[in-house]
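K.L.:
Sequence first, then the predicted structure:
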Amino acid sequence: MTRRALVTGATSGIGHAYAAELAKRGYDLVIVARTTDRLEAVATHLRGRHRVEVDVVTADLATVEGVARTVNRLTDSARPVDLLVNNAGSSLAGWFGTTDIADEDRQLDLLVKAPMHLMDAAIKTMAGRGGGQVVNVSSVAAFTPRGVYSAHKAWLLNLSQWADIHYSDVNISVQALCPGFVRTEFHERGEMDVSGVPRWMWLKADKVVAASLRDLDKGKTVSIPSLRYKLLATLAQYLPKSLVTRIAKRGR
């Protein structure tokens, strides 16, 4: 039987790379994002290139309505989803304490509440029909004290690690993908200054996704693409937090 994946934030960056690679592997897709025109363009391209079915869901996952619309699609028993990729995200340019708290609330909804609700729906649905897979796009920032964004990603990393263990008996595997700096629209949309980030720290979205899916096939709970970031994540756990915090502020 053809497998089906639901990918959020699928019109650009890592989400688009997941959609393209999964279509190449023969998955039918459900792609989710805020902009219908961009979703339809991606869907048309993937249908034509890979001869797969691609359903489009226009939804803002920072809203209750957008999450509900996506949950409804996840729980559609007539067109079951075998793999959920929680990728949609954004960040703010300023540090917590200087930003608008309403913007921080929206980030909390998008980066924590939305993936929690989608995971909940996916796990309950997958457990009832023999299993499935979830990939949560966290960040190497989860290993560093780096403000609200890293706190959100640390939450997602922790939940993913627990869920992978807890639901293994019903054949559900959960992965936290923890990339570093990736060449996408992410930093530009967040109006973040990344001029101080060295070239060697940048990764390509397709390489990040390839590493994630290889690790998913191997059953790895945490996927950190590239040796350089594996080393940095390890150091971040053992170096003094004051030093890690100073280093992590670079490129913000």
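P.N.:
Here it is on my side, so go on.

K.L.:
When you work out contacts or count neighbours from here on, use the C-alpha atoms and nothing else.
P.N.:
Fine.

K.L.:
As a check, name the ranges of all helices in the stretch 51-200 of the chain.
P.N.:
Per DSSP state H, counting those that start in this stretch, the stretch 51-200 of the chain has helices spanning 64-74, 101-108, 114-127, 147-166, 186-189. These are given in chain order.

K.L.:
can you redo those as TSV with mean neighbour count and distance to Gly48?
P.N.:
Compiled in TSV, the helices of the stretch 51-200 of the chain are given as follows (neighbours: other Cα atoms under 10 Å; distance: least, Cα to Cα, whole Å):
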stretch	mean neighbour count	distance to Gly48
helix 64-74	18	23
helix 101-108	14	35
helix 114-127	20	28
helix 147-166	18	34
helix 186-189	14	27
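
K.L.:
okay, pairing it with this:
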Amino acid sequence: MTELPDADRLTALVTGATAGIGAEFARQLADRGLDLVLVARDECRLRASAAQLAERYAVDVQVLVADLTVPQERAAVEARLASAPIQVLVNNAGFGLPLDFDLNPVDDEVRQLDLLATVPLRLTHAVLPQMIARRSGTVITVASLAGYAPLTTYSAAKAWAVVFSRWANAYYRPAGVTITALAPGFVRTEFHERMGIARESMAPRWLWLEVEPLVRAALRDADRGRAVSIPSLRYKLLSLVMGAIPMRLVTANARRTRWARRR
């Protein structure tokens, strides 16, 4: 994923590319000299981001306006992945739900599961044949450290990305393809604000990560062929113990916070 001459320019496709982790992936990949295909739902914001990146980094930036939970719109992204060479795919699009499982509309739960698990599966499946044929390619799926603990349906969906990437990286690395799950903890982005949850209620200040070094570490880990990228020493240590903590303790804080909203 290093910068190449114009005749050999590479292209990266990033979903959820207008904010937070996705926007930072787009910026850092453009800084490496890769052309971009940016995917998001907000056309105005998407085109503004594309124009800024093209001007700043002198790369070609295309946009695909798509809601990836809508089959027809997702199919257009799958077709783009299959029709022209993509060197890097970043599966970043996602959202969380603010209420308990029993309070969320079931259709919202299904949309969340689709976006966090089904969509990365389908997009990875679409891009893999050309990567294998070229014996070169990288897929990064933004998972979460939450995937290491039994917290919510969000955690369950993110666990899929971690398990899938571990298997797929081992299976496809001999074919020249790296598949990496990025599993951060709390990151300073718009994610929690969109859920209507104040950051201060989620975690102490020392647990929050900045997006720029997080993405830089993820790209470095993918360059090294790692199946999972966990940013920062504190989260690496947490990942080692989360599975051993009794479920009643893991869920206690989340239950207190969320159940208080029912009253």
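P.N.:
Received, thanks. Quick caveat, the model's predicted, so the values are computed rather than measured.

K.L.:
Once they're superposed, tell me the TM-score.
P.N.:
The TM-score (TM-score structural alignment, normalised by the length of the first structure) is 0.95; 250 aligned residues with a Cα RMSD of 1.4 Å.

K.L.:
thinking again about what came up before, how about the helices of the stretch 51-200 of the first structure, which one is nearest Leu227 of the first structure?
P.N.:
Among the helices of the stretch 51-200 of the first structure, helix 147-166 comes nearest to Leu227 of the first structure, with 19.0 Å by Cα to Cα.

K.L.:
what's the closest one aligned against in the second structure?
P.N.:
Taken onto the second structure by TM-score structural alignment, helix 147-166 of the first structure occupies residues 152-171 there.

K.L.:
which other residues reach stretch 111-118 of the second structure?
P.N.:
Contact partners of stretch 111-118 of the second structure, identified using Cα atoms under 8 Å, 6 or more residues apart in numbering, comprise 68-69, 93-97, 153-154, 157-158, 160-161.

K.L.:
Endpoints of that stretch, how far apart?
P.N.:
10 Å (Cα to Cα, to the nearest Å).

K.L.:
quick one: it aligns where in the first structure?
P.N.:
Counting by TM-score structural alignment, stretch 111-118 of the second structure pairs with residues 106-113 of the first structure.

K.L.:
Tell me how far that stretch lies from the chain's centre.
P.N.:
Chain-centre distance of stretch 106-113 of the first structure: 13 Å, with Cα atoms, centre = their mean, to the nearest Å.

K.L.:
Which residue in the second structure aligns with Thr8 of the first structure?
P.N.:
Aligned counterpart of Thr8 of the first structure in the second structure: Thr15 (TM-score structural alignment).

K.L.:
chain center to stretch 37-56 of the second structure, what's the gap?
P.N.:
The gap between where stretch 37-56 of the second structure is centred and where its chain is centred comes out at 18 Å by Cα atoms, centre = their mean.

K.L.:
equivalent range in the first structure for it?
P.N.:
Going by TM-score structural alignment, stretch 37-56 of the second structure sits over residues 30-49 in the first structure.

K.L.:
Any figure for the gap between the closest residue to the match of Thr8 of the first structure other than its chain neighbours and Ala93 of the second structure?
P.N.:
Nearest residue to Thr15 of the second structure, sequence neighbours excluded (Cα to Cα, 6 or more residues apart in numbering): Val39, at 4.6 Å. As judged by Cα to Cα, Val39 of the second structure and Ala93 of the second structure stand 9 Å apart.
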